[in-house]
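Asks: what's the 3D shape of this:
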Amino acid sequence: MEGRGGGAGAPYSPRTVDEVFRDFKGRRAGMIKALSTDVEDFYEQCDPEKENLCLYGFPNEEWEVNLPAEEVPPELPEPALGINFARDGMQEKDFLSLVAVHSDAWLLSVAFYFGARFGFDKADRKRLFTMMNDLPTIFEVVTGSAKKQSKEKSSVTTNQSIHRPKSSSKGRGSDSSKHSKVMPKDEDEGMDEEDDDDHSDTLCGACGENYASDEFWICCDICEKWFHGKCVKITPARAEHIKHYKCPSCSNKRVRP
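Replies: Here you go, the predicted model:
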């Protein structure tokens, strides 16, 4: 008989933080599969004419739609009951989003059930939650918001890199690294005051003002002049998608993001 805990075989009981996290990732992957790549099969199995059905995810990255466990209390916390009843009463994407939210809640409850059962202390619980929280939720994956957040996070990370405009840009070629994202002074570790002085004579090709360490700058690949991002209407996020930047003077065409 296939158990709700770990799939086929003997009862499955992860006992360490890493084991519980692997269990969480496997169940999560299975449920994401049900709501994305296997969505047609999942949707068909959620027949509103049947009894209360649940979506289960297993540590081996598989999933199933089935009746709740018969024993009371069950071996593990139960997923949301009766997900099939809502299938035909709402738009498919809304139905899948609803199931995704309940699936996220179930994954948390299962993971911390193991934590409580095996006596995880405060540090262990915090470590487990941090590891889990570093992954997008099922809801974020199913609705596509995980990709959006990933792009925003990537932009923020790159915008904090320690690239600065040089007073002379000769010899830099057309390397896209010239799209410089500058950190504020208080975050700019490893760069001394002399380095600030080296760039103090860099002037914006648009407004003629000096370089400032807390401003975003971008360099034209044609004339190799540096510009304040705000002067040429280029944001750090948009610069991430520009392979070769042409300033307004070098191109009458609008740069595509």
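
Asks: from here on, contacts and neighbour counts on C-alpha atoms
Replies: Noted.

Asks: could you say what helices and strands the helix or strand hosting Thr130 packs with?
Replies: For Thr130, the host element (DSSP states H and E) is helix 122-133. Secondary-structure packing of helix 122-133 (3 or more C-alpha pairs under 8 Å, 6 or more residues apart in numbering; DSSP states H and E): helix 17-35.

Asks: Now the second one, please; I'll put the structures next to each other:
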Amino acid sequence: MEGMPQNTPKTVEEVFMDFRGRRAGLIKALTIDVENFYQQCDPEKENLCLYGLPNETWEVNLPVEEVPPELPEPALGINFARDGMQEKDWLSLVAVHSDSWLLAVAFYFGARFGFNKSDRKKLFQMINDLPSVFEVLNGNTKQSKDHPGTHNSSSKIKSSGKSRQSENHTSKSVKMPMPLKEDESGGEEEDEDEEQGLTLCGACGTNYAADEFWICCDVCEKWFHGKCVRITPAKAEHIKQYKCPSCSNKRTRV
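Replies: Predicted coordinates for the structure are as follows:
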């Protein structure tokens, strides 16, 4: 099976890295590459599965023939329901099964290499610190609108540069933590930094970092790494209304 890593993870940290890579691939399939993923899930084809790979990529493929398989298998036949339900509901259902599969693979490695109680607990805590694929897909993560004190509603771009307002596009600005008043304590500044760190990329699901360029979708209001959606700071300054790949690809399906 192509999803089997060349160097099978044997420690908690290695299993978590494998989990995170597969998760990133699945999130990419259901958000950034959603149109490509949709087209590959042709109901006329045989039973298909969505695999997340350790190198942060994904593939739609037939299940393996071996019984039992080398790794737990994802949900079988996801393509058959594609045209029988609303696209959003279908993607959400695939996301839920993807989350279940990710956990199955991670704890399969744990069982295979004899993780003890503390190892399993450590692995679960590391996994649980990341939002699920379903949460990322449906925006059920702590985004900018959850922290009005940190993310101004008129700010759609943020990076490590100084706060500024574009002369030509007043709806866009580079976003940094809100300045503190002179009588505010250093503890409040730490709280704001912590809140900003809770912002999660709508594509890869990782946390905000001050040295990275981010942009917010004007439709779904999710934040994205510029690199994840292929938007540079210079390009963003000339965008009057930014739509993320998922919102851009939305269309009515019968």
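
Asks: which residue numbers in structure 2 go with the helix holding Thr130 of structure 1?
Replies: Counting by TM-score structural alignment, helix 122-133 of structure 1 pairs with residues 117-128 of structure 2.

Asks: So what's the gap between the matching stretch and the chain middle?
Replies: 21 Å (C-alpha atoms, centre = their mean, to the nearest Å).

Asks: Check stretch 40-58 of structure 2 too.
Replies: Worked out by C-alpha atoms, centre = their mean, stretch 40-58 of structure 2 lies 17 Å from the chain centre.

Asks: so that stretch aligns onto which residues of structure 1?
Replies: Taking TM-score structural alignment, stretch 40-58 of structure 2 hits residues 45-63 over in structure 1.

Asks: swap in stretch 223-241 of structure 2?
Replies: Going by TM-score structural alignment, stretch 223-241 of structure 2 sits over no part of structure 1.

Asks: what about the strands in the stretch 101-250 of structure 1?
Replies: Taking DSSP state E, counting those that start in this stretch, the strands of the stretch 101-250 of structure 1 run over residues 217-219, 226-228.

Asks: okay, now Ser185 of structure 2: neighbour count?
Replies: Neighbourhood size, Ser185 of structure 2 [other C-alpha atoms under 10 Å]: 10.

Asks: one step back: quick one: average offset of the match of helix 122-133 of structure 1 versus structure 1, please.
Replies: Here the mean offset of stretch 117-128 of structure 2 against structure 1 after fitting is 0.5 Å, by mean C-alpha distance after the TM-score superposition for structure 1.

Asks: when you align them, which residue in structure 2 goes with Ser97 of structure 1?
Replies: Using TM-score structural alignment, Ser97 of structure 1 pairs with Ser92 in structure 2.

Asks: Can you classify Phe224 of structure 2 by secondary structure?
Replies: strand (DSSP: H, G, I helix; E, B strand; the rest coil).

Asks: Buried ones in stretch 109-116 of structure 1, by neighbour count?
Replies: For stretch 109-116 of structure 1, the neighbour count (16 or more other C-alpha atoms under 10 Å) marks 109-112, 114-115 as buried.

Asks: Just the ones of these in helices?
Replies: Counted as lying in helices by DSSP state H, out of these, are 109-112, 114-115.

Asks: What segments of the stretch 1-150 of structure 2 are helices?
Replies: For the stretch 1-150 of structure 2, helices defined by DSSP state H, counting those that start in this stretch occupy the ranges 12-30, 34-40, 87-112, 117-128, 133-138.

Asks: how about the ones you listed in TSV, adding distance to Lys235 of structure 2?
Replies: As requested, the helices of the stretch 1-150 of structure 2 are arranged in TSV below (distance: least, C-alpha to C-alpha, whole Å):
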stretch	distance to Lys235 of structure 2
helix 12-30	22
helix 34-40	23
helix 87-112	29
helix 117-128	35
helix 133-138	25
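
Asks: ok, the residue located most distally from the centre of structure 2 to Glu189 of structure 2 distance?
Replies: Here structure 2 reaches farthest from its C-alpha mean at Asp183, the gap being 38.2 Å by C-alpha atoms, centre = their mean. Here Asp183 of structure 2 is placed at a distance of 12 Å from Glu189 of structure 2 (C-alpha to C-alpha, to the nearest Å).

Asks: what does Arg164 of structure 2 give?
Replies: Arg164 of structure 2 is 20 Å from Glu189 of structure 2, where distance means C-alpha to C-alpha.

Asks: Out of the helices of the stretch 1-150 of structure 2, flag the one nearest Leu53 of structure 2.
Replies: Nearest to Leu53 of structure 2, of all the helices of the stretch 1-150 of structure 2, is helix 12-30, at 4.6 Å by C-alpha to C-alpha.

Asks: Read off where that closest one ends up in structure 1.
Replies: Using TM-score structural alignment, the residues of structure 1 aligned to helix 12-30 of structure 2 are 17-35.

Asks: superposed on structure 2, where does the matching stretch end up, distance-wise?
Replies: Mean deviation for stretch 17-35 of structure 1: 0.2 Å (mean C-alpha distance after the TM-score superposition for structure 1).

Asks: what comes up buried for that stretch?
Replies: Per 16+ other C-alpha under 10 Å, stretch 17-35 of structure 1 contains these buried residues: 17, 20-35.

Asks: Could you do stretch 89-109 of structure 1 as well?
Replies: Buried-residue list, stretch 89-109 of structure 1, by 16+ other C-alpha under 10 Å: 95-97, 99-104, 106-107, 109.

Asks: Of those residues, just say which sits nearest to Thr157 of structure 1.
Replies: For the buried residues of stretch 89-109 of structure 1, the nearest to Thr157 of structure 1 is Asp104 (27.0 Å; C-alpha to C-alpha).
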